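In: quick one, what's the 3D model for this:
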Amino acid sequence: MNIKLITVGKLKEKYLTEGIAEYTKRLSRFCKVQVVELIDEKTPENASEAQNNQIMAREGERIQAKIGSRDYVIVLAIEGKQFPSEEFSQKLEAIAVNGYSDITFIIGGSLGLSKAIKQRANLKMSFGLLTLPHQLMRLVLIEQIYRAFMIQQGSPYHK
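Out: Predicted structure coming up:
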């Protein structure tokens, strides 16, 4: 299985980079992980809704260019479905059983994701109503992917 994490914006904090590297290493037993960082658009102060939509559209085009035609796409969106860890693990397993070998997770920029990217998604997923920094969300997501594989293995990691 191949897991791709497409994110908008660069990760600068060393502690987050180290955490993501650790979970990527742990995941290498189960899958290949690729992290794709895309440039985020600069948003002017007091940007209009139209300007925000244009920015999201440009970011969306860059995201779309990195999605494979046969990828199962999961976008992180506040309006998405929330999963307990066990159910998320079952969902990843079901995706693989249904013939998908490439799963792409997408974390948008500070404005969110364009309509086109949300429409391309096979699944919209949410980690709740909390607002988290996008950089921190990367670490949380990759840890949950690792946890999902450990649950599938019956590992005590999840306890």
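In: C-alpha only now, for contacts and for neighbours.
Out: OK.
In: quick one: residue 146 and residue 112, what's the gap?
Out: The gap separating residue 146 from residue 112 is 25 Å, by C-alpha to C-alpha, to the nearest Å.
In: do residue 59 as well
Out: For residue 59, the distance to residue 112 - C-alpha to C-alpha - is 10 Å.
In: the more surrounded of the two?
Out: residue 59 (23 against 20; other C-alpha atoms under 10 Å).
In: now do the SS call for that one.
Out: State at residue 59, reduced to three classes by DSSP: H, G, I helix; E, B strand; the rest coil: helix.
In: hmm, it is touching residue 42, no?
Out: No: with contact defined as C-alpha atoms under 8 Å, residue 59 does not count as touching residue 42 (10.6 Å).
In: what about residue 117, how many residues close to it?
Out: Residue 117 - counted by other C-alpha under 10 Å - has 21 other residues nearby.
In: can you map out the helices along this structure?
Out: 14-27, 49-66, 85-97, 115-120, 134-153 (DSSP state H).
In: in contact with residue 57: list those residues for me.
Out: By C-alpha atoms under 8 Å, 6 or more residues apart in numbering, the residues touching residue 57 are 114, 116.
In: how far away is the nearest residue to residue 9 once chain neighbours are set aside from residue 134?
Out: Excluding its sequence neighbours, the residue lying closest to residue 9 (C-alpha to C-alpha, 6 or more residues apart in numbering) is residue 40, at 4.8 Å. As for residue 40, its distance to residue 134 is 12 Å (criterion: C-alpha to C-alpha).
In: what touches both of these two?
Out: residue 109.
In: in the protein, which strand is the longest?
Out: The strand that spans the most residues within the chain, counting by DSSP state E, is strand 72-82.
In: so residue 71 makes contact with residue 105?
Out: No: with contact defined as C-alpha under 8 Å, residue 71 does not reach residue 105; the gap is 9.7 Å.
In: alongside the first, I'd like the structure of this one:
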Amino acid sequence: MKIKVITVGKLKEKYLKDGIAEYAKRLQRFAKVDMVELADEKTPEKASEAENQEIMAKEGERIWAKIGERDYVVVLAIEGKQLPSEKFSKALQQAKLSGHGTLTFIIGGSLGLDPKIKKRADLLLSFGLLTLPHQLMRLVLMEQIYRAQMIEVGSPYHK
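Out: Model prediction:
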């Protein structure tokens, strides 16, 4: 089993890097973890809607190149399903049982994601309606993936 987390933009904050590294280390007993950090496009201060769409398309091309044909793709999107941790864990278990060797999670850039990437998703997932920094979302996602694994094995971590 492999877990791939594709993100747009560079992570700078040490405390976030440390937290993500900790969860990646904990997940190693369940899966190989691959963190893929892609460059983001520079956005002009007063970009038009057309410029924003072009930026998302360029970032989308970079993301697309990192998605495997047989990957189970979870895209983080505000309009996605909100699942309790137990149902999230079940969804990941089902993906594994369905023969997907790689669970791929995608966090887009500050403008969002190209619709082509959202269409490729097996699951559009939302962690709520709050706006969170994309860098912090990486840490939250890693903790939730770890929590899903702990739920699967019956660990008291989730209690």
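In: tell me the spacing between the residue located most distally from the centre of the first structure and residue 6 of the first structure.
Out: Relative to the centre of the first structure, the most outlying C-alpha is that of residue 46, 27.8 Å out, by C-alpha atoms, centre = their mean. Using C-alpha to C-alpha, residue 46 of the first structure is found at 27 Å from residue 6 of the first structure.
In: again, but for residue 154 of the first structure
Out: Counting by C-alpha to C-alpha - residue 154 of the first structure and residue 6 of the first structure are separated by 28 Å.
In: more crowded one of these two?
Out: Between residue 154 of the first structure and residue 6, counted using other C-alpha under 10 Å, residue 6 has the larger neighbour count: 23 against 10.
In: the more buried one -> the second structure?
Out: Using TM-score structural alignment, the partner of residue 6 of the first structure in the second structure is residue 6.
In: contact partners for the residue lying closest to residue 126 of the first structure once chain neighbours are set aside?
Out: Nearest residue to residue 126 of the first structure, sequence neighbours excluded (C-alpha to C-alpha, 6+ apart): residue 80, at 4.6 Å. Contacts for residue 80 of the first structure were tallied using C-alpha under 8 Å, 6+ apart; they are 123-126.
In: could I get the residues you listed as CSV with distance to residue 32 of the first structure and neighbour count?
Out: Below are the contacts of residue 80 of the first structure laid out as CSV (distance: C-alpha to C-alpha, whole Å; neighbours: other C-alpha atoms under 10 Å):
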residue, distance to residue 32 of the first structure, neighbour count
123, 21, 17
124, 22, 20
125, 21, 20
126, 23, 17
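In: which one among those gets closest to residue 101 of the first structure?
Out: residue 123 (15.6 Å; C-alpha to C-alpha).
In: touching, that closest one and residue 71? I think so.
Out: No: in this structure, residue 123 of the first structure is not within contact of residue 71 by C-alpha under 8 Å, at 11.6 Å.
In: if I look at residue 133 of the second structure, how far off is residue 13 of the second structure?
Out: Counting by C-alpha to C-alpha - residue 133 of the second structure and residue 13 of the second structure are separated by 12 Å.
In: hang on, I meant residue 52 of the second structure
Out: 26 Å.
In: what's the matching range in the first structure for stretch 113-132 of the second structure?
Out: The alignment of stretch 113-132 of the second structure onto the first structure (TM-score structural alignment) spans residues 113-132.
In: which outside residues touch that stretch?
Out: 53, 56-57, 59-60, 63-64, 72-83, 107.
In: show the end-to-end separation of it, please.
Out: 15 Å.
In: would you pull up how far that stretch lies from the middle of the chain?
Out: 9 Å (C-alpha atoms, centre = their mean, to the nearest Å).
In: run a quick neighbour tally on residue 102 of the second structure.
Out: 22.
In: with the one 5 residues further on instead?
Out: A count of nearby residues for residue 107 of the second structure, using other C-alpha under 10 Å, gives 23.
In: thought it was touching residue 134?
Out: Yes: Residue 107 of the second structure lies in contact with residue 134 (C-alpha under 8 Å); the separation is 7.3 Å.
In: which residues touch residue 146 of the first structure?
Out: Contacts of residue 146 of the first structure (C-alpha under 8 Å, 6+ apart): 23, 26-27.
In: what's the ChimeraX syntax to select whichever of these are buried?
Out: Command for ChimeraX that selects the buried part of the contacts of residue 146 of the first structure, burial taken from 16 or more other C-alpha atoms under 10 Å:
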select :23,27
